[in-house]
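Student: Coordinates for the following, if possible.
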Amino acid sequence: MSMPLFEFARPQALLLVLVWFLAMLVVSWGMRQKRRRLVFWLSREEVDLWWRRTRWQMLLFGIATLLLTVSLAQPRYFAGKVSVPVQGVDIVISLDVSHSMLCEDIKPSRLEFAQAIIANLMDRLQPGDRVGLVVFGGSGFPLCPLTHDRSIVRTYLDLISPSVMVYNPTTHIAEGLTASLKLLKGKKREELRGSVIVLLTDGEDQGSNWSQAAADCAKLGVPVFAFAVGTERGAPVPEVTETGAIKGYKRDLQGKIAVSKLVLETLQSIARKTGGKVYLPVDTRREVEALLSDLNDYRQRVWTKQVAQWRELFPLLILLAALSLLGETWLTRLPVANLPETKR
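Tutor: The predicted structure follows:
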């Protein structure tokens, strides 16, 4: 359906034009009656001069009031269409809290670095976006449901510490993705349009079926944007006591200190399958800006509609009406001889 090139936003206000027309008829009739009475008090020449000025004043006054009346109907013209987002995005942050996230190849540690990224991300999301939080290690569970209240998510985020990680020593990325999907789905069964997962992990999966979990995300239309937290050279994996204290470093079966390294290939495969992207953060801001840009593109792609853009004409009508009223006022000071003749 084609858009009209011109329209009135409030066409019902045009009924006032009829009121204007009747009012101008009454004013015109009244001025003519006054003219007939003036001949008893003034000379014919003086009445003609008065009538010449009055007719011009009536004309300008009528134009001004007509313009003001029409402006109430808000005339406007079509200026094209623009794309606007119609709602926010549901974002589940899936944070790896396994023991390898305590490695210090990224200072102060992988976990604290990831927490700083999340905090910076939440500060810069759109007001309409909802955020949820999932943590995973050997298993995954939702820590905070989807909410517009970022302070609640921050509260739960601050609760994550080494003492919480005692019971999640391993990394099963599939658990994090599955728990994130459950949080996004809720009671819905259809495609999760407008939903994304932000995954923060070192990618060092220890036996979970992350490929199938990524396929489930792709099937539901949920892209995974992954932050690769760690380095390829790696760092020793701390040993954590039941109170969360670090008492040394883990050792492998040969008795050597276990070293955790970034496994970028896993995250790249997940992102490729789901239509997401992998970020290699060197600080807590630069890659967040890249993610925000990608989220905005995603938001525009799935939650936008074409909206007609109109240019209002009533400000121009009001300006012309004001100029007409100024002209009408100016005529009272202009010598009548300077006015052109009008038809009687």
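
Student: Please count neighbours and contacts with C-alpha atoms only from this point.
Tutor: OK.

Student: Buried residues of the helix or strand hosting residue 45, list them for me.
Tutor: Using DSSP states H and E, residue 45 falls within helix 44-71. For helix 44-71, the neighbour count (16 or more other CA atoms under 10 Å) marks 47-48, 51-58, 60-71 as buried.

Student: Mind giving me the packing neighbours of that helix?
Tutor: Helices and strands touching helix 44-71, by 3 or more CA pairs under 8 Å, 6 or more residues apart in numbering; DSSP states H and E, are helix 15-38, helix 314-331.

Student: Please generate a structure for the following sequence too, so the two can be compared:
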Amino acid sequence: MIWEDGFYLWFLLLIPLLYGGYWWHKRQQGERRSEYFDNRLVQQLRKNFWKTGDKVRLISFLAATLFFIVALAGPKIGTEVREVQRKGVNLMVALDLSTSMNAEDVRPSRLEKAKFEINRLINRLQGDRIGLLIFTDQAFLQVPFTTDYSALRLFIDIANSDQMPSGGTNFSAAMRTAQDSFNSLDEQEQGNAADVLLFVGDGENHGPGYDAQLEELVESNVVTFSIGIGTPNGAPIPVYDENGTLASYERDNSGNTITTRLESDAMRNIANAGGGEYYEIRSGSDNIEPFFSRLDELERGEFSSQEFADYKNQYQVLLGIGLFFLMITLFFPETKPRIFEK
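Tutor: Prediction:
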């Protein structure tokens, strides 16, 4: 047997306290009575008093308290089989980890803000399968489609531009990797759920054209949404030393400080061609709340049906017994019934 909330069992200590309070009250009452009346007069005044009935009401009250407290703690005895169905969409998040995502025109940085919004998205998911791919000029599938949201959060938290071999950006490679991930789902795993690609970055693309890869996603019924992070004015790309102190800014071959800007047109075109919507984050207070609503509108498939055994909460039985003793406390006669009189 286990308990839903064993903390409530501490309230069982109230039972001896209640009994002790009752005993002390009766003793004080008897002492005060003896100051004014002798025992013979008290017996006359309390001629119909039934001492046994008084004890029955006390015991019933304490028993009711006992069962109510134990019921409140939620005893779980035995097992029951439950069936859980997972329904949702297949969502792949493509996160840009190029060095330009370290720019701080969106506080605390473009990348940290993107990670924060993705974590907010994960918190809203219910049964959806989600994967994570990261890309610069190369793309890597970091987390295949999964419903293990805790594990996914760990990979998102450690994502940074230092883990990638280079700092450029190649949209085509990211889209190709996303396509391979969706193709890896067989018909049973697919579950007639909508396939969604969420493209997150600042829009700077240093690789080849990606129109062919985007068209292939559309032909595969993958709906592509995009999130642009940054500002049109842009910002330099900071470089921090191992102590976390700002050392310098990224520079080009001529020694000039590089300014990275949000390429909103590129991100908007990706969403428009992919059948989704474009969202923009220009400040730390912006969010992707509208995307949550659109995600709820997409077709949700049934991925799997699982059965598991769980302890069954039996508080109802104890609650019924407690009510029975409470009824005895309230309605048991205070005077001796005639059938017990000699």
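
Student: Post the TM-score for the overlay when you can.
Tutor: The TM-score (TM-score structural alignment, normalised by the length of the second structure) is 0.57; 216 aligned residues with a CA RMSD of 2.9 Å.

Student: Between helix 314-331 and the helix holding residue 45 of the first structure, find me the angle.
Tutor: Counting by axes from the mean of the first three to the mean of the last three CA atoms, to 10 degrees, helix 44-71 of the first structure lies at 170 degrees to helix 314-331.

Student: Which residue range of the second structure does helix 44-71 of the first structure align onto?
Tutor: Using TM-score structural alignment, helix 44-71 of the first structure corresponds to no residues of the second structure.

Student: do the same with stretch 315-331 of the first structure
Tutor: Alignment note (TM-score structural alignment): stretch 315-331 of the first structure is unmatched in the second structure.

Student: hang on, the earlier thing: and the angle from the helix or strand following the helix holding residue 45 of the first structure to helix 314-331?
Tutor: Next in sequence after helix 44-71 of the first structure, counting helices and strands by DSSP H and E, comes strand 75-85. Put simply, strand 75-85 of the first structure runs at 150 degrees to helix 314-331, going by the same axes, to 10 degrees.

Student: just checking, next helix/strand downstream of strand 75-85 of the first structure?
Tutor: Using DSSP H and E, the first helix or strand after strand 75-85 of the first structure is strand 90-96.

Student: got the contact list for the closest residue to residue 99 of the first structure other than its chain neighbours?
Tutor: Leaving aside its chain neighbours, residue 99 of the first structure sits nearest to residue 169 (4.9 Å; criterion: CA to CA, 6 or more residues apart in numbering). For residue 169 of the first structure, the contact set (CA atoms under 8 Å, 6 or more residues apart in numbering) comprises 98, 99, 100, 137, 138.

Student: Please apply the same query to residue 330 of the second structure.
Tutor: Residue 330 of the second structure neighbours (CA under 8 Å, 6+ apart): residue 57.

Student: Assign a three-state SS to it, would you?
Tutor: Classification of residue 330 of the second structure by DSSP: H, G, I helix; E, B strand; the rest coil places it in helix.

Student: corresponding residue for it in the first structure?
Tutor: Counting by TM-score structural alignment, residue 330 of the second structure has no partner.

Student: The second structure: helices as residue ranges?
Tutor: 14-36, 39-45, 51-73, 110-124, 149-158, 171-183, 187-190, 211-219, 264-273, 289-297, 315-331 (DSSP state H).

Student: residue range for stretch 28-45 of the second structure in the first structure?
Tutor: Across the first structure, nothing matches stretch 28-45 of the second structure (TM-score structural alignment).

Student: tell me how far the ends of that stretch are from each other?
Tutor: End-to-end span of stretch 28-45 of the second structure (CA to CA, to the nearest Å): 18 Å.

Student: which residue of the second structure sits farthest from its center?
Tutor: Distance from the C-alpha centroid of the second structure, by CA atoms, centre = their mean, peaks at residue 40 (70.8 Å).

Student: residue contacts, that residue?
Tutor: Per CA under 8 Å, 6+ apart, neighbours of residue 40 of the second structure: none.

Student: And the one 4 residues further on, by the same measure?
Tutor: Shown here is residue 44 of the second structure, which makes no contacts under the criterion CA under 8 Å, 6+ apart.

Student: Kind regards, and thank you for your time.
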